[in-house]
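> what would the 3D arrangement of this be:
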Amino acid sequence: MLSVSTRLFALILVALTAMAAAEGARAGVSVEADTLSIPGMAMNGMKADIEPAGNGKGLDVTLSADRADMPSLGWRKLGLRLDGTLDRDELGRWVFDGSVKLRGAPGGALGNAAVHVVADQAANTLEVSLKQDKAQARVALPMDQTTHAQITLAGLPAGWLQGLLSTVWSGRATGGRVDADLALDVLDSGVQASGQFSLAGVGFDGSGGKLAGEGLSGSGRLGIDSQADGASVDLDATLRGGDVLLGPLYARLPDHAVQLSLGARTKKGELAIPRLRLTDPDALQLEGELAFAANGDLSQLRLDRINGRFPAAYTRYGKGLLQSFGVDQLDARGDLAGHVTMEGGALKAFALQTAALDLRLGDGRLGVDGLHGAIDWSATENRPSTRLGWRGLRFYRIPNGAAESSWRSSGGVLKLEKPFAIPVLDGQLRVLGLSLRPGAATGERLQTSLALTEIDMAAFCRALGWPEFQGKLGGAVPSLRFVDDRIEFGGGLSINVFDGFVDITRMTLAQPFGAAPVLTGDVALRRLDLALLTSVFDFGSMTGRLHGSIDDIRLVAWAPTAFKASLVADEGGRISQKAVNSLTSVGGGGIAGGLQGTVLKLFKTFGYKRVGLSCTLKGDVCSMGGLGPAKDGYAIVEGSGLPRLNVVGHQREVDWPTLVRRLKAATEGGGPVVR
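The predicted structure follows:
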């Protein structure tokens, strides 16, 4: 904030020296110098012209330099021109009125500014006032100690401070205005400044966009100590509005007062903030420290005290940090306290406590109600046991009941101390063991073993918006591992449904919390009762037993992209006229015999020996098949008894959207869809 006028007095002194030598002279005086150095400034190609003023009062002065450098303020290679009139007032003081023009100064600083100078030798003071557009600056200093100045700034464009900012940090000012009252001392190796300031809509950017601010307003006190080996900044401010980005920490400040206190140190491009304190009364209070590498990456974060009130704490301050952990959206209600430590981008320790907290991730697929208790983890230290409970859980819209769990951190692993059970849809999910490695950036992050018992399938279907299947879901997952960004299920699940079984094995789920989860696995069908199955869908009725498999399933964002399905009913049974039409539509086929179309109209049900249909999906194309080859296609239904009815499919390749439309039309949209 000092670069507007801190060195301008030095230029005036050069002119005054020449003017004093010319006082009383009738002829003009010209002074030239290839190089001229004064404390804090060097000029090349300097020229000063002094002539009697045209009205006979005072002197007309012109001073110019091809290049002016002020290293302590970060100003280099500036063009300079100073024009004006010098005279003495009734008190015997030198008074200069004119203009100053700098070429190449950051933000266009003093590109064409009015300047007023008063030099009072009796009082040993020099005052310099500048004005350009809405920006004003005033500098006062003792003439025998020009390295010390009192500076007042009003409406100063923040871009004018770029030179000074560059001596402290590699960032840049991007907008807004600044007012300030500061004391400045120019040292042999740098600059020291302190005082009060206010901001209006100020922005800054730096380190590849990892450190930035926009629209910041407020006021406070500032101290700067810029030396050759680095710089330090001490700040105590009250901010109102604006956005701030500090690595993974993003803050959207409210319109009401937020107290910010920090101490920062820069050296060789690195930024350390060993003192950070923020108080936003209705959202967040925190204390700790941060450090950033020269490329802007967060190298250290230690927040010793965190008190958050949600949802304000998340919407104003938590989005950036949680996104670095893969959480894109969070809906939260309640309070949370604790501390957290990160080094080199890796989590090293955390402890969190809450009396009541409600959380929802993403679109509500995952969530917890009434979370209470504490959790305490460290990558290097053993921590005491903690208890954590909740009133309810939600996993992909499956409601879970209340439970209590106990935990202990040892050797960098957060472990469940004893098994516990969670009520789920009239059954139970038993968590037999669980180990979590919060600090693992890659590799295995979580391992658990689970058991499901007596889950009501009708309630399960209602939760997912499916037609209601009767039966029970149960099974064991002896090993569930979260490796890198993929969940791997060991063992399998067995669902007792339609008086048969559906077995799910080799299941994996990649990017489980992302926008497009990828699910893979195999499904085996064993002796499903077709009468019960077809009663759920408006497909037409069938009797008999169905078995088969759906292997190599791949679902992306819950939409199928690949599988190999083969379904067979080979124990005989009855099939209705509607079911025949549905199978014919799905297979893109027709009735095999010439008279069968007429027979179909006369009978409501038919006997069959075998029914089979297969589909191998790859991309958007499904390769269709059935019981075996038939004339011009493949057999879908092999009839039995009289009237004998056979159904043949003719289309071998069907695009998947077309097949889905056929299935939907055949069942009138009654099939299960993951929503």
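
> from now on I want contacts and neighbour counts done on CA atoms only, so please keep to that.
Fine.

> contacting residues for residue 248?
Counting by CA atoms under 8 Å, 6 or more residues apart in numbering, residue 248 touches 210, 298, 320, 321, 323, 324.

> what distance do you get for it to residue 65?
Residue 248 sits 46 Å away from residue 65, taking CA to CA, to the nearest Å as the criterion.

> buried residues in the helix or strand containing residue 279, which are they?
Secondary-structure element containing residue 279, defined by DSSP states H and E: strand 270-280. For strand 270-280, the neighbour count (16 or more other CA atoms under 10 Å) marks 270, 271, 272, 273, 276, 277, 278, 279, 280 as buried.

> let me know the closest of those to residue 146.
residue 271 (31.5 Å; CA to CA).

> quick one: residue 309 and residue 286 touch, right?
No: counting by CA atoms under 8 Å, residue 309 stays clear of residue 286, with 11.8 Å between them.

> quick one: residues contacting the closest residue to residue 137 other than its chain neighbours.
Leaving out its chain neighbours, the residue that sits closest to residue 137 by CA to CA, 6 or more residues apart in numbering is residue 153, at 4.5 Å. Applying CA under 8 Å, 6+ apart to residue 153 gives the contacts 1, 135, 136, 137, 138, 178, 179, 180, 181.

> neighbours of the second one, just the number please.
Per other CA atoms under 10 Å, the neighbour tally for residue 135 reads 19.

> correct me if wrong: it contacts residue 155.
Yes: with contacts counted by CA under 8 Å, residue 135 reaches residue 155, the gap being 4.6 Å.

> okay, the angle between the particular helix or strand that has residue 231 in it and strand 270-280?
In the assignment (DSSP H and E), residue 231 maps to strand 230-239. Here strand 230-239 runs at an angle of 20 degrees relative to strand 270-280 (axes from the mean of the first three to the mean of the last three CA atoms, to 10 degrees).

> gap between strand 230-239 and the chain center?
In terms of CA atoms, centre = their mean, to the nearest Å, the centre of strand 230-239 is set 26 Å apart from its chain centre.

> quick one: residue 592 and residue 638, what's the gap?
In terms of CA to CA, residue 592 sits 10 Å off from residue 638.

> what do these two both touch?
645, 646, 647.

> just to revisit the earlier point, and the very next helix or strand once past the strand holding residue 279, what other elements does it pack with?
Remark: after strand 270-280, the chain's next helix or strand is strand 284-292, criterion DSSP H and E. Under the contact criterion of 3 or more CA pairs under 8 Å, 6 or more residues apart in numbering; DSSP states H and E, strand 284-292 touches strand 270-280, strand 298-310.

> who's in contact with strand 284-292?
247, 270-279, 298-309, 312-313, 317.

> buried residues in the longest helix seen in the chain?
Using DSSP state H to define each element, the chain has its longest helix at helix 8-22. For helix 8-22, the neighbour count (16+ other CA under 10 Å) marks 8, 9, 10, 11, 12, 13, 15, 16, 18, 19, 22 as buried.

> please provide the structure for the following sequence as well, for comparison with the first:
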Amino acid sequence: MEPRYLWFRRVSIPVCICRLATRLWLFFLLYAGCCSPANAAVPYFNLVLENIRHPAFNIHSASIKLTGILSPVLEISVGELLAGNWRWHDLRLRCNQIRINRELIGCEMGTLELGKLSSSITFQLSLQHKQLVLEVHPFPKKNSGEKWQLMIDWQAEKWRSVLKIVNGEGKFLADLLPQEEDSLQIHQAKLNGSIYLNGSKTSISALSTQLSINKLSFSDSSGLRVGERINLLLDLDVRRKQDVWQWRGKITWPEGEVFWQPFYFSGEGHQLTAKGIIKGDHINLSQGELSLTGIGKADFSAIASIPDQALQQARLSAESLELSTLFGSIIRPLAEETALAETEAAGKVNIAWHYQDNANQSLIIDLQNVSLTDTRERFAVEGLDAYVPWNRNEALDGLIRFSNAQILRIPLGTTHIPIETNGMQLNIPRAEVPILDGRLLIENFIASLQTSGWQWQLNGRLFPISMEKLTEFLQIQPMFGTLSGTMPKMSYTNSTITMEGELVSGIFDGVAVARNLVLTKPLSLTPHLTADVAMYHIDLDLLTRAYSFGNIQGRVDVEVNDLELVNWEPVRFDAKLTSSAGDYKRRISQAAIKNIIALGGESAVTAIQKSFLSMFEQFRYTEIGWGCKLRGHICYMSGIESASRDDKGYVLVKGSGIPAITITGYNSEVDWPELLKRLERAIESGNPVIH
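Below is the predicted model:
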């Protein structure tokens, strides 16, 4: 079976046209011989054909008019011409100076109109030599050197044809061929080259072309597919041997720019070569090579079904691809809604892929000395080597290792992570990642690909990390103590991370617990986090020791419920800080009192209490309490209790002993971003001013 998409497979349209012209010539000679000037003052011939059906084309509403004997005029009009899936309307050919004799039919001055398209045309049909030469010069003649020349020779049962294009305008060809509304629109192009067709009887046996396309520009109606100043070189050869078509092709792209949503490419000498066969309903690409300047080369092969345009089998292999260019041109555009959209990459990558039976069969990704750097400094990896093999029906072992990395400026040490792949599942039984002076243990990591996307789960443990070192790398005020904890089962599905149970960690000689943690779209540019957080028996001395805010001794419990972060910025929470139950030393420094007074307002303490501030460095207290309900950018503040019966003000610190000092706040609504800025300035200067 021959390829169905070659709708002209059984006959050549130029040959059919030549045969039709020959029969018209014979008919006109017979007509001219039977008619004389005595019988007709102006000889006139008019042939109307309602339908002409042929395997190669169909013609509707056609007419042929031939008038005059000494200076005959030929007019041909076609209401509709169908060839394959292409359709033309209102085709008109007029030849004012047509020569007709026993050896040839020639037109030296003709016009061809197709809709709004118009061009001059000349042709010569030699019946003696069985040859047709046709030239088309489009109107208006902006390019005087433009020429489209078709030559057809046929001898006995064989024929050959060639279309030569000299400085051809691509816009003329685009207007000549029917286009759908959503198809690419050609705005400009310059074509030079030849297209050869050979055949026997009514079939094609060979096709070849050498064509250069220069200054090509195109776009679609949406603006998502655009090309500018593109130069292409096309070399194609197709030959038929019995029932098999052998073909080879080569496309070179030396210049130009293409934006094909979401990708952008520039022509820098990219080249595609391929060869194969077409047999029956299948096209076999036996050998192909794609060479991308700045990236590298990839070898590939494929088998596809022509009727349903389905890929049945494919293989691709590439070695030492330059990851920096590959990442910028292909990977990053596909991940524009994730953190990878702002990541720079360098290194080499090897890829091997196999597709068969409508499914991926195997994939191997081999990264060599790769570095990944987030431009917003959220993460970075250096010296990354990874061998990740995957087979649909086989369990395989791989390895990921890196020399160093950092997350939110926190350094990670040299790490080796063994991996196992089995079908659509990836396992990491156990891995340890050094973090500062501690380490993170990851266990039972299982990832699988489901119909809804990737899913994974894990659990682990964080061994003690120095808070002083951690805050140093986070570039925030120093804190003391250690951070450690147990990580319960965490899972990921539908772009959402959820935590089962409680995440417990040791912090500031107390305990921190996170519950109901849900993180949506963690790799996007706007991650969304909700959780409930509680801290129990936190040592205020450790917490406040390094701050200019002042020293407070004691223990507090903190609850933050309904915490909601968008892009890691809080937009909602209900927070409450209260003194922990129990017997412990409760002291507050003069500096801390001043800052709390500033937080509470000018009238936070009485005049008598203010006078004591300069006389004592420390004061006793019974209880400390503060609350904040954040809604958007507003913090609705509260304290231990109301300061008066009419609920004006709230108590922040309840004093004890002599002198007793009680601090009352009166600002019930505070702009949260502004409060953070002023607190930051207060910590730096040691003298906050908060209204």
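
> coming back round to it: how about CSV for the buried residues of strand 270-280 of structure 1, with distance to residue 575 of structure 1 added?
Output for the buried residues of strand 270-280 of structure 1, formatted as CSV (distance: CA to CA, whole Å):
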residue, distance to residue 575 of structure 1
270, 76
271, 76
272, 76
273, 76
276, 75
277, 75
278, 72
279, 72
280, 70
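
> how about the helices of the stretch 401-550 of structure 1, start to end?
With DSSP state H, counting those that start in this stretch applied, the stretch 401-550 of structure 1 shows helices at 457-464, 530-536, listed in chain order.

> which one of those lies nearest to residue 264 of structure 1?
helix 457-464 (52.2 Å).

> so where is that closest one in structure 2?
Mapped onto structure 2 using TM-score structural alignment, helix 457-464 of structure 1 covers residues 467-474.

> that stretch vs structure 1, mean deviation?
Superposing on structure 1 and averaging over aligned pairs (mean CA distance after the TM-score superposition for structure 1), stretch 467-474 of structure 2 comes out at 2.3 Å.

> neighbouring contacts of that stretch?
408, 409, 410, 436, 477, 478, 479, 480, 481, 482, 483.

> give the contact list for the aligned residue in structure 1 for the second one.
In this case it means residue 409 of structure 2. Aligning on TM-score structural alignment places residue 409 of structure 2 opposite residue 397 in structure 1. Residues near residue 397 of structure 1 by CA under 8 Å, 6+ apart: 364, 365, 366, 463, 464.

> recalculate using a threshold of 7 Å.
365, 463, 464 (CA atoms under 7 Å, 6 or more residues apart in numbering).

> where's it relative to residue 518 of structure 1, distance?
From residue 397 of structure 1 to residue 518 of structure 1 the distance is 18 Å (CA to CA).

> now residue 7 of structure 1
Residue 7 of structure 1 is 63 Å from residue 518 of structure 1, by CA to CA.

> secondary structure added to the contacts of residue 153 of structure 1, as TSV?
TSV is the format used below for those (DSSP: H, G, I helix; E, B strand; the rest coil):
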residue	secondary structure
1	coil
135	strand
136	strand
137	strand
138	strand
178	strand
179	strand
180	strand
181	strand
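
> the one helix or strand residue 411 of structure 2 maps to vs structure 1, average offset?
According to DSSP H and E, residue 411 of structure 2 maps onto strand 410-412. Its aligned residues in structure 1 lie a mean 1.7 Å from strand 410-412 of structure 2 after superposition (mean CA distance after the TM-score superposition for structure 1).

> now that strand: how far from the chain's centre is it?
30 Å.

> what do you get for stretch 299-306 of structure 1?
That offset, for stretch 299-306 of structure 1, works out to 18 Å (CA atoms, centre = their mean).

> can you tell me what sits against it?
285-293, 337-345.

> which positions in it come out as buried?
Within stretch 299-306 of structure 1, judged by 16+ other CA under 10 Å, the buried ones are 299, 300, 301, 302, 303, 306.

> how close does the last one sit to residue 356 of structure 1?
Yep, that's residue 306 of structure 1 we're talking about. 16 Å.

> and residue 182 of structure 1? What does it align with in structure 2?
Match for residue 182 of structure 1 (TM-score structural alignment): residue 195.

> before we move on, what about residue 485 of structure 1?
Per TM-score structural alignment, residue 485 of structure 1 is aligned with residue 495.

> its match - nearest residue in space that isn't next to it in sequence?
Leaving aside its sequence neighbours, residue 495 of structure 2 sits nearest to residue 521 (CA to CA, 6+ apart; 5.0 Å).

> now for the one you found: what does it line up with in structure 1?
Under the alignment by TM-score structural alignment, residue 521 of structure 2 pairs with residue 511 in structure 1.

> tally up the residues packed near that match, please.
16.

> who's in contact with it?
485, 486, 517, 518.

> so what's the residue count around the second one?
The burial count assigned to residue 486 of structure 1 is 19, neighbours taken as other CA under 10 Å.

> then the last one?
Burial of residue 518 of structure 1 is recorded as 20 neighbouring residues (other CA under 10 Å).

> next: the third one.
Counted by other CA under 10 Å, the residues lying close to residue 517 of structure 1 total 16.

> can you count the residues close to the equivalent of residue 621 of structure 2 over in structure 1?
The equivalent of residue 621 of structure 2 in structure 1 is residue 608 (alignment by TM-score structural alignment). Each residue near residue 608 of structure 1 was counted by other CA under 10 Å, and the total is 25.

> doesn't residue 608 of structure 1 belong to a strand?
Yes: looking at residue 608 of structure 1 with three-state DSSP, it is inside a strand.

> I'd say it and residue 643 touch.
No: if you go by CA atoms under 7 Å, residue 608 of structure 1 and residue 643 don't touch, sitting 10.0 Å apart.

> host element of the corresponding residue of structure 2 for residue 114 of structure 1?
Here residue 114 of structure 1 is matched to residue 120 in structure 2, going by TM-score structural alignment. Applying DSSP H and E as the criterion places residue 120 of structure 2 in strand 117-126.

> and after that strand, which helix or strand comes next?
Following strand 117-126 of structure 2 in sequence order, the next helix or strand is strand 131-138 (DSSP H and E).

> which residues sit against that following strand?
By CA under 7 Å, 6+ apart, strand 131-138 of structure 2 touches 118-126, 146-154.

> restricted to buried residues, select those in ChimeraX.
This is the ChimeraX syntax for the buried subset of the contacts of strand 131-138 of structure 2, where burial follows 16+ other CA under 10 Å:
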select :118,119,120,121,122,123,124,125,126,146,147,148,149,150,151,152,153,154
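
> make sure residue 581 of structure 1 is indeed in a helix.
Yes: when three-state DSSP is applied, residue 581 of structure 1 is found to be in a helix.
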